[in-house]
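Novice: Compute the structure for the input listed below.
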Amino acid sequence: MATMHVDRTGSGRFPRFSLVALAGRTLGAIPPPAQVLVGIVSVQIGAAVAKQLFGAVGSTGTVALRLFFAAAVLLLIWRPSLRMSRRAWAVAAGYGVVLGVMNLCFYLALARIPLGVAVTIEFLGPLAVALAGSRRWLDGLWALLAGGGVVLLTESRGELHLAGILFALAAAVCWGLYILLGAALGRQSSEGGGLAIGMVVAAMVAMPVGVVESGMSLLDPAILVLGLLVALLSSVIPYSLELEALRRIPPRVFGILMSLEPAVAALVGLVVLSESLQWTQWLAVICVVSASVGATRSARPSSP
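Specialist: Sure thing, here's the model as predicted:
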């Protein structure tokens, strides 16, 4: 499956070098498949924690907190240089806008439909990128299988809100754009500088919306601690693990492992949020996961 990965950078000062070197040694001791799986679980637990914040600060307020703290942590770690070309700035800004909108749409969906359903629909974005431009009948079969999964979700929606499904589809479109812009960002910036700047732009997109909805409640100390936890679980930890894994395993293997994300989301929703799915919805999750695995396994290797 096509995926996004960007390199990272910093100032090279001794404290930062020691921190990054220690983090690198720690991550390097974890087998790559375990890194990807831990990252997936971390993202979904972060989403579950975030959903529990909705009652206090709303879905957009939660997004604002997550992106603000994620940007702060990434800036602290990578200390990006502002000396980038105009094209690099344009790509980083576009990446950040898409990232901000994607998170807003996903959390607005999450406020209305179960976690497993939201992630399954959103996962159509990277699947579409993986299948884009293919003329092989087998890839058409994977697309039909994924489409069948979405039909099952909508046909069995029961208590599902149409608005939640539409927000999840919008997040899927943004995820596809996020992958394409992330690849461009990796070419235009070195190490983590572009990622950190893009995260700042994403926070700037989400903060005004979150402040309008939540106001001063965003400054509650307990809410701030939970917001930091969501940022670490949903952004900082998984991004770091995925980047390290991509250095050590082929992108195709990485894509197959990432295909498990909808199923993990459904399980986390069941265990953490007590969100049980109907058997048709579980079948829909299996369809999308199977389509993703199949598309990734049958993908032709990229040209060097």
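Novice: switch to C-alpha atoms for all contacts and neighbour counts from now on
Specialist: Fine.
Novice: Tell me where the stretch 151-300 of the chain has strands.
Specialist: Taking DSSP state E, counting those that start in this stretch, the stretch 151-300 of the chain contains no strands at all.
Novice: which residues of it fall in helices?
Specialist: Using DSSP state H, counting those that start in this stretch, the helices of the stretch 151-300 of the chain run over residues 162-188, 193-214, 221-231, 237-246, 251-258, 261-273, 279-297.
Novice: what about the third one, distance to the chain center?
Specialist: So the one you mean is helix 221-231. In terms of CA atoms, centre = their mean, to the nearest Å, the centre of helix 221-231 is set 19 Å apart from its chain centre.
Novice: Redo the helices of the stretch 151-300 of the chain as JSON lines? Include distance to Tyr107 and mean neighbour count.
Specialist: Output for the helices of the stretch 151-300 of the chain, formatted as JSON lines (distance: least, CA to CA, whole Å; neighbours: other CA atoms under 10 Å):
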{"stretch": "helix 162-188", "distance to Tyr107": "8", "mean neighbour count": "22"}
{"stretch": "helix 193-214", "distance to Tyr107": "11", "mean neighbour count": "23"}
{"stretch": "helix 221-231", "distance to Tyr107": "12", "mean neighbour count": "19"}
{"stretch": "helix 237-246", "distance to Tyr107": "18", "mean neighbour count": "20"}
{"stretch": "helix 251-258", "distance to Tyr107": "20", "mean neighbour count": "21"}
{"stretch": "helix 261-273", "distance to Tyr107": "14", "mean neighbour count": "20"}
{"stretch": "helix 279-297", "distance to Tyr107": "19", "mean neighbour count": "22"}
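Novice: Can I get those helices in JSON lines including distance to Glu155?
Specialist: Formatted as JSON lines, the helices of the stretch 151-300 of the chain follow (distance: least, CA to CA, whole Å):
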{"stretch": "helix 162-188", "distance to Glu155": "11"}
{"stretch": "helix 193-214", "distance to Glu155": "32"}
{"stretch": "helix 221-231", "distance to Glu155": "32"}
{"stretch": "helix 237-246", "distance to Glu155": "33"}
{"stretch": "helix 251-258", "distance to Glu155": "26"}
{"stretch": "helix 261-273", "distance to Glu155": "18"}
{"stretch": "helix 279-297", "distance to Glu155": "9"}
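Novice: next up, for comparison:
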Amino acid sequence: MSASPFQRFIPFLAVLGSVTALGVGTSWAKHALFPVVGAQGTTAVRVGLSALLMLMLWRPWRWRLSRADAQAVVLYGAALGAMNLMFYLSLQTLPFGLAVAIEFAGPLAVAIWSSRRAVDFVWVALAIVGLALLLPLGLSGSTLDPLGVLYAVGAAVFWALYIVFGKRAGHLHAGQSVSLGLLVAALVVVPVGVAHAGAALLSPSVLLVGVAVAAISSALPISLEMMALKRLPKEAFGIMISMEPAVAALLALALLGERLDTVQWLAIGCIVAASMGSAATARRLPAVQAQPA
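Specialist: So this is what the prediction gives:
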């Protein structure tokens, strides 16, 4: 029996729900947690509680793990933790949508490097135009904070490494690799958050918001993405997830009042178009393209 129109639409709703949930959770964290525990503390609470939620959900100790697989998971998780920390540090001074757009250079670079076909030069050019419109190089009149941009570029580098290392662990059960990866990520970022925020991390209000943010921006998006990936070609999934910078900018406008000028919207459009084009024309996409924040 063929799938109904609604059933065929479910994976697209799942991807949209994932991107939206991630944006809502991150916006909430920036609004409610940054003033109390800072970017470092927010990262610690979000990643640490996400790890606990995913460990309880998947119980990864049920599957055996070889030494080689354990090494792959450690590298994958360390990249995940550093990516989250760099991204949240960038949000201290950058609008949410622009930080996501800069960070998207990481997976875009991996996808293009994996293909290396002539058409990819078009996507490279689009991405370069978009980044040139954002980066404070004195060419576009950008007023973005240079340190915030460096943090976002660092997040892009670690997102690329996260994809590369994630492919090495791609043969493991997704629940096992994601939950153990988050555990390693928590071991990376929680000490940084404790050193910065101290006992404030144990405040009931911080923990309550942290649990909600962890569920909305980690557990829910990952679960929705896994549902979508089972029903969508990777190319279609890549095209849809490429809308994240634009969705993030719209959510930041609605929830945080972060307004972008015309040039910044144009930059986001170039980066989204480059990512969508790369996904549409690539012969194969990286096996792991989970959300950074």
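Novice: who does whatever helix or strand Ala68 of the second structure lives in touch, helix- and strand-wise?
Specialist: Element membership for Ala68 of the second structure, per DSSP states H and E: helix 67-90. If contacts are counted by 3 or more CA pairs under 8 Å, 6 or more residues apart in numbering; DSSP states H and E, helix 67-90 of the second structure sits against helix 34-58, helix 96-103, helix 146-168, helix 174-197.
Novice: can we see that at 7 Å?
Specialist: helix 34-58, helix 146-168, helix 174-197 (3 or more CA pairs under 7 Å, 6 or more residues apart in numbering; DSSP states H and E).
Novice: Could you point out the residues of the first structure onto which the longest one aligns?
Specialist: Read it as helix 34-58 of the second structure. Using TM-score structural alignment, helix 34-58 of the second structure corresponds to residues 54-78 of the first structure.
Novice: re the thing from before, list just the one of the helices of the stretch 151-300 of the first structure that sits closest to Leu104 of the first structure.
Specialist: For Leu104 of the first structure, the closest of these is helix 193-214, at 7.0 Å, according to CA to CA.
Novice: once the two are aligned, what's the mean deviation for that closest one against the second structure?
Specialist: By mean CA distance after the TM-score superposition for the first structure, the fitted helix 193-214 of the first structure averages 0.8 Å away from its aligned residues in the second structure.
Novice: So which bit of the second structure is that helix matched to?
Specialist: Using TM-score structural alignment, helix 193-214 of the first structure corresponds to residues 176-197 of the second structure.
Novice: re the thing from before, so which of the helices and strands packed on helix 67-90 of the second structure is nearest Ala21 of the second structure?
Specialist: helix 34-58 (13.9 Å).
Novice: with the first structure superposed, average distance for that closest one?
Specialist: Averaged out, helix 34-58 of the second structure is 0.6 Å away (mean CA distance after the TM-score superposition for the first structure).
Novice: What is the burial count for the spatially closest residue to Thr43 of the second structure that is not a sequence neighbour?
Specialist: Using CA to CA, 6 or more residues apart in numbering and skipping the chain neighbours, the partner closest in space to Thr43 of the second structure is Leu85 (5.8 Å). By the criterion of other CA atoms under 10 Å, Leu85 of the second structure has 31 neighbours.
Novice: before we move on, the earlier item: any chance of the helices and strands packed on helix 67-90 of the second structure in TSV, plus distance to Val129 of the second structure?
Specialist: Shown next, in TSV, are these (distance: least, CA to CA, whole Å):
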stretch	distance to Val129 of the second structure
helix 34-58	29
helix 146-168	16
helix 174-197	33
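Novice: Out of the ones you listed, which gets nearest to Ala70 of the second structure?
Specialist: Between those, helix 174-197 lies closest to Ala70 of the second structure; by CA to CA that is 9.1 Å.
Novice: now for that closest one, which elements pack on it?
Specialist: Contacting helix 174-197 of the second structure under the criterion 3+ CA pairs under 7 Å, 6+ apart are the following elements: helix 34-58, helix 67-90.
Novice: How far away from the center of its chain is it?
Specialist: On CA atoms, centre = their mean, the centre of helix 174-197 of the second structure falls 15 Å from the chain's centre.
Novice: Give me the residues contacting that helix.
Specialist: Outside helix 174-197 of the second structure, the residues that touch it by CA atoms under 7 Å, 6 or more residues apart in numbering are 37, 40-41, 43-44, 47-48, 51, 54-55, 58, 60, 73-74, 76-78, 80-81, 85, 169.
Novice: Are any of these buried, and if so which?
Specialist: Among the contacts of helix 174-197 of the second structure, those scoring as buried are 37, 40-41, 43-44, 47-48, 51, 54-55, 58, 60, 73-74, 76-78, 80-81, 85, 169 (criterion: 16 or more other CA atoms under 10 Å).
Novice: mind checking which of the helices of the stretch 151-300 of the first structure is nearest Gly28 of the first structure?
Specialist: Here helix 237-246 is closest among these (CA to CA), at 7.4 Å.
Novice: what's that closest one aligned against in the second structure?
Specialist: Aligned by TM-score structural alignment, helix 237-246 of the first structure falls on residues 220-229 of the second structure.
Novice: average gap between that stretch and the first structure?
Specialist: Relative to the first structure, stretch 220-229 of the second structure is 0.5 Å off (mean CA distance after the TM-score superposition for the first structure).
Novice: which residues sit against that stretch?
Specialist: Contacts of stretch 220-229 of the second structure (CA under 7 Å, 6+ apart): 11, 14-15, 18-19, 21-22, 237.
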